[in-house]
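Asks: When you get a sec, could you give me coordinates for this:
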Amino acid sequence: MLKHLYIKNFTLIDELDISLYEGFSVITGETGAGKSIILGAIALLLGQRADSKTIKQGAEKCVIEAHFDLSRYNMQAFFDENDIEYDADDCIIRRELTAAGKSRAFINDTPVALSMLKELGDQLMDVHSQHQNLLLNKQDFQLEVVDIIADDAAQLTKYQQTYTAYQAAEKELAELQAAIERNRENRDFLQFQYEELENAHLVEGEQEELEQRSDTMEHSEDIKSALYTTDNALSADQNGVIEQLRSSLSALRSIEAVYPEVGDLIQRIDSSYIDLKDVAHEISSLLESVDFDPAELDQVNNRLDRIYELEKKYHVDAIEALIEKREMLHQQLQAIENGDESLDEVKARVSQLEAQARKEAEALTKLRTKAVKKIEDEMQKRLVPLGMPHVRFSIQLTTIELGVNGCDRVSFLFSANTSTPLQPVSQVASGGEIARVMLSLKAMISGAVKLPTIIFDEIDTGVSGKTAEMMAQIMKEMGGHGRQVISITHLPQIAALGSVHYKVEKNETANGTTSKMRQLDADERIREIAQMLSGSDVSEAAIQNAKALLGH
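Replies: Here you go, the predicted structure:
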């Protein structure tokens, strides 16, 4: 229940700070006084997108804040799921807009995304404006009404899960059929490509090894020359480095006894001598192994040319990518061979899911059929007292192809007279009749949905007199049992039945036009209703009529 509303710097409102109460309340005011501005502010609290132009001219920031009492609505799960502090007695929703175009939303001082604000707002309040009467044209709305009264949310969710799986399987089947068809058309080409790569006997790492071997053989003469020069420098009998080191070691050892200082040098030269002997041995072995074979070079280059040719043909740059392509072609060919088997498996799954979806849809239809009878009886009882003694209201439930909401199409049929056949309500009902139908639907739905707050914005359009009084009685009845119903109205019959009466006024000041809303006391209320009865010149008769309406 909305218990407090604060608005600052929103269009014509400087500052509004007002308390609201449970039960049935009314808001009145002349056309253009600013009632729609207050609704616009509430819409922002419920998650509507903001426009910086709504900020009062000259102000830097606009703030809209509402306090809700949720103690009777068991809504803690939403706050726990979204990691928001929960206070059942005082839930605070705030929206801030800046002149720079920035928008921020808060729930209990926790910054939240606009989508989350809207999700919570949908559970807190329903604002029924005149344009919502157009919902009667919408088949989805009519189906939603039936589903609410049928209390079939669990069954609908169960069906939708099955239907989603069924749709996914149908999509998979269509894609598989298309892929198999494409592959079969290209089967010969795929087979040729696979055999070409398979017959190439490709091996991972082969290309690098062949490239290295080719490079080595093409430079074999340079390699042999360098190895021969090094071998000669190290191992020549007279001038080789190794022979020179051996002679040096012999000379130093001959003086070591009388000149110990050379001991360390002998060890170092001896170590170098051993290392160089090993190096010389390895170079000698390499020299013997290097042998240029033109035939082998041609063989290596021919193999490389074949690999390069395949890489160019298949638009890759490594032998590993060719191997991957070969395996992919193999899988495609296997899929073609096993296509019918795979197709049969998916077809069986589609059939199974379709049968399950139809079974779940039939269960939905049974729940809806029972609800249809209940709605028809309830609407008949509600509409007759609203000035339509010969009204007929019927719901046509027809079978359609499986869809996201089952296999039912709902159509609300209406006739205000015994002589007029039942036709879709949006085609035959007048504006006033549609308003009464919508009020009756909302009254019926409110008992099932248990929304904390419902606001009616001039739902009384097109009615007057006794009918207006009956509509007020319905709204007052809806406001019972701890619920809050607020009606914005121009009719004194409705305004008189409110437990609390607010008035919206527009004033001209030195700083421009401002709009404000205030709660009326008993005397102010009498005068306001009298003015609604008689116009700007309030007569004594109007005062007495107002008192009579108020039960004074």
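Asks: Could you use CA atoms for every contact and neighbour count after this?
Replies: Will do.
Asks: helices and strands around the lengthiest helix in the chain, which ones?
Replies: Determined from DSSP state H, the single longest helix within the chain is helix 339-383. Under the contact definition 3 or more CA pairs under 8 Å, 6 or more residues apart in numbering; DSSP states H and E, helix 339-383 sits against helix 139-150, helix 153-185, strand 392-403, strand 406-415, helix 431-449.
Asks: now it against helix 153-185, angle please.
Replies: Angle, helix 339-383 to helix 153-185, by axes from the mean of the first three to the mean of the last three CA atoms, to 10 degrees: 150 degrees.
Asks: Distance from the chain centre to helix 339-383, please.
Replies: Centroid separation between helix 339-383 and its chain, computed with CA atoms, centre = their mean, to the nearest Å, is 26 Å.
Asks: show me where the stretch 451-552 of the chain has strands.
Replies: Here the stretch 451-552 of the chain has its strands, by DSSP state E, counting those that start in this stretch, at 453-457, 484-488, 500-509, 512-519.
Asks: Also this sequence, please, to line up against the first:
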Amino acid sequence: MVLERLQVRSLGIIENVEVNFGPGFSALTGETGAGKSLLVESLELIAGGRASAELIRSGDEKLVVEAWFDRPASECLEAEFDDLGVPTADEIVIRREVTAAGRSRCWVNDTAVTVGGLQRVASHLLAIHGQHEHYGLAEGDTQRRLVDTFGDLGAEASGVHGLWQRWIEASGEVRRLETARERRRDRMDTILFQEGEIDALAPTIGEDDTLRGRRLQLRHIARLQALTSDVVDGLGDREGAVVEELGRAERSVAQIAECGVDVEELLRLVTEARVISEEALREVRVLGGDLREDPAELDGIESRLHLLETMMLKYGGTLEEVLDHRERLRAERAELLKVEDRLESARKNAAAALEAYDKAAACLQSEREETSRAMAVEISRVLERMDMAGTLLNFHWTARSEEESPLKRDGLPVAFGADGVEEVELLLAANQGEDLRPMARIASGGELSRLHLAIRTVLRQRGPSQGLTLLFDEVDSGLGGVTAAALAALLAELAFHDQVLVVTHLAQVAGRADAQFKVKKTVTKGRTTTTVTAVEGEARNREVARMVAGEAVTDATRSHAAELLSPTRLSRKPK
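Replies: Got it, this is the predicted structure:
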């Protein structure tokens, strides 16, 4: 991918600058204070760097930086676009605004994104190496990725990431079931209470109706006794009662039959009436015999009905619904009891996932340590070409302790994540006899930039480039002569695979560039303004000559400048 165009408005002393870049190696040159650092600042804003209202040109309301990149074929970048809701297009346009109130806004392809979203997109397009490192070597995650790239450990790292994700899901299921178990304890208490309450009462369907009927009888026992007595009297206990009269009638009909009259049916009916009356008399006498006042039974019925009605209010409008509720409780209790079984199974799955992760992470770590040692050696060799001979590098790997972590190393709980267990810190001793110390604390801006160049060089030698736009600032700080020429050669080699932008004061570096842009400060109508101009042909020769000799340009310096520029006119092939 290539940064095709950069437009900067109202940034520092820049009023309005537009630069059109091409592929390959571009050098940004100019006097100290001309504004080269502002171009670096503008790209840092494009990369998602910190914004401040102090960057705005005096008198203006806001600064605006826009960058146009050709669209790379990158699945990772496409995934970022999908996640951020950014539409794809033939090119990628990033816009950053900072207002005088300090408010910062970002857009990618005219879609507003957060600064974090911008950083995610820009990390696939742009890398800035220098004193204001934003995507760099100072971060352990970056160092780990570089080691993985150098050692071609992407598949192994992806495997560890997948196993970590598996453990995350398995441990999440354990936590969910543990939470369910805690809830189950409270719910189980409720279930057991309600189920026990219903079982203790042991209701039966229709029991309440039966009890209400019996209660009605007991409440009216005296009246029932009087009524049954009247029925007994009417049927048989008094003279002329029904049974007695029907018996007399039956005998009379029999006598009629004796006289030759056919009264068989009549006799049957009268006889049937007498029998029914006698049965009714017996039934009513039994009924009357059962009718006794029983205050204790009435109290018992009242109490039982109260319990049943209370139960129906709590668990359903009828006893049938109460019993249905009990069955639901039993089913729920059985289901809750299965939580323990599922929890035990989930714990076994989580333990197996952690064991698999631990094994894979340990193997990956062993490969990383071996790879990082080889990488440090190769980086040191490249640094020797840039006047950093004797520089010692060491990728220091350590496991960070974390209380209650389920993963143990040497018996101690350690932190772990998607990228593995050990954290890495690049240690550096830039001078012989010095102790190794964290690179981020002791390396100068120039050393950081050269270190990045060395890393990019060894990575390119190991495999295909990521196709980034690489900006190097201060990479040539303190260099000259043969070392500067070697640095320029390294940058030129790197530019065969990545777009390389270099802020430089060295003629040797500018001379090897495919394109050169002169940054100049001018004063017009009392206002200082920075301009950026592509220099070619004789104008470029003059600029390189100025870089060689300052303002005292002679025929000799112009000739030397032409010699420095000659490699850019040759058809070069990547090594």
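Asks: Drop the TM-score for these two in here.
Replies: Superposed pair, TM-score by TM-score structural alignment, normalised by the length of structure 1: 0.65. Supporting alignment: 452 aligned residues with a CA RMSD of 4.9 Å.
Asks: of all the helices and strands packed on helix 339-383 of structure 1, which lies closest to Leu383 of structure 1?
Replies: helix 431-449 (6.9 Å; CA to CA).
Asks: Need the residues that contact that closest one.
Replies: Identification of contacts with helix 431-449 of structure 1 by CA atoms under 8 Å, 6 or more residues apart in numbering yields 133, 136, 145, 148-149, 378-379, 382-383, 386, 425-426, 459-463, 471, 474-475, 478.
Asks: for the aligned residue in structure 2 for Val504 of structure 1, what are its contacts?
Replies: Aligned by TM-score structural alignment, Val504 of structure 1 pairs with Val519 of structure 2. Residues near Val519 of structure 2 by CA under 8 Å, 6+ apart: Leu28, Thr29, Gly30, Glu31, Ala34, Gly35, Lys36, Thr530, Thr531, Val532, Thr533.
Asks: The third one: neighbour count?
Replies: Right, Gly30 of structure 2. Gly30 of structure 2 has 22 neighbours, counted by other CA atoms under 10 Å.
Asks: swap in the last one?
Replies: A count of neighbours around Thr533 of structure 2, defined by other CA under 10 Å, yields 15.
Asks: OK, contacts around it?
Replies: Val19, Phe517, Lys518, Val519.
Asks: any idea what it aligns with in structure 1?
Replies: Here Thr533 of structure 2 is matched to Arg518 in structure 1, going by TM-score structural alignment.
Asks: ok, and the most crowded of the contacts of Thr533 of structure 2?
Replies: Within the contacts of Thr533 of structure 2, most neighbours by other CA under 10 Å means Phe517, with 23 neighbours.
Asks: Excluding chain neighbours, give the residue nearest to it in space.
Replies: Ala534 (4.3 Å; CA to CA, 6 or more residues apart in numbering).
Asks: again with Arg527 of structure 1
Replies: Nearest to Arg527 of structure 1 is Ile543, by CA to CA, 6+ apart, at 6.6 Å.
Asks: go on, Met386 of structure 2?
Replies: Thr483 (5.2 Å).
Asks: how about the one you found, what's its match in structure 1?
Replies: In structure 1, Thr483 of structure 2 lands on Thr467 (TM-score structural alignment).
Asks: what's the neighbour count on its match?
Replies: The local packing of Thr467 of structure 1 (other CA under 10 Å) involves 20 other residues.
Asks: For Arg518 of structure 1, see how far away it is.
Replies: 28 Å (CA to CA, to the nearest Å).
Asks: do Gly512 of structure 1 as well
Replies: Gly512 of structure 1 is 19 Å from Arg518 of structure 1, where distance means CA to CA.
Asks: what's the answer for Asp69 of structure 1, then?
Replies: According to CA to CA, Asp69 of structure 1 and Arg518 of structure 1 sit 21 Å apart.
Asks: again with Leu333 of structure 1
Replies: Leu333 of structure 1 is 79 Å from Arg518 of structure 1, by CA to CA.
Asks: about what we covered before: buried subset of the contacts of Val519 of structure 2?
Replies: Neighbour-count burial (16 or more other CA atoms under 10 Å) applied to the contacts of Val519 of structure 2 gives Leu28, Thr29, Gly30, Ala34, Gly35, Lys36, Thr530, Thr531, Val532.
Asks: ok, and the closest non-adjacent residue to the last one?
Replies: Okay, so that is Val532 of structure 2. Using CA to CA, 6+ apart, the nearest residue to Val532 of structure 2 is Val519, at 4.6 Å.
Asks: same question, the second one
Replies: Counting by CA to CA, 6+ apart, Lys518 is the residue found nearest to Thr29 of structure 2 once chain neighbours are left out, at 5.0 Å.
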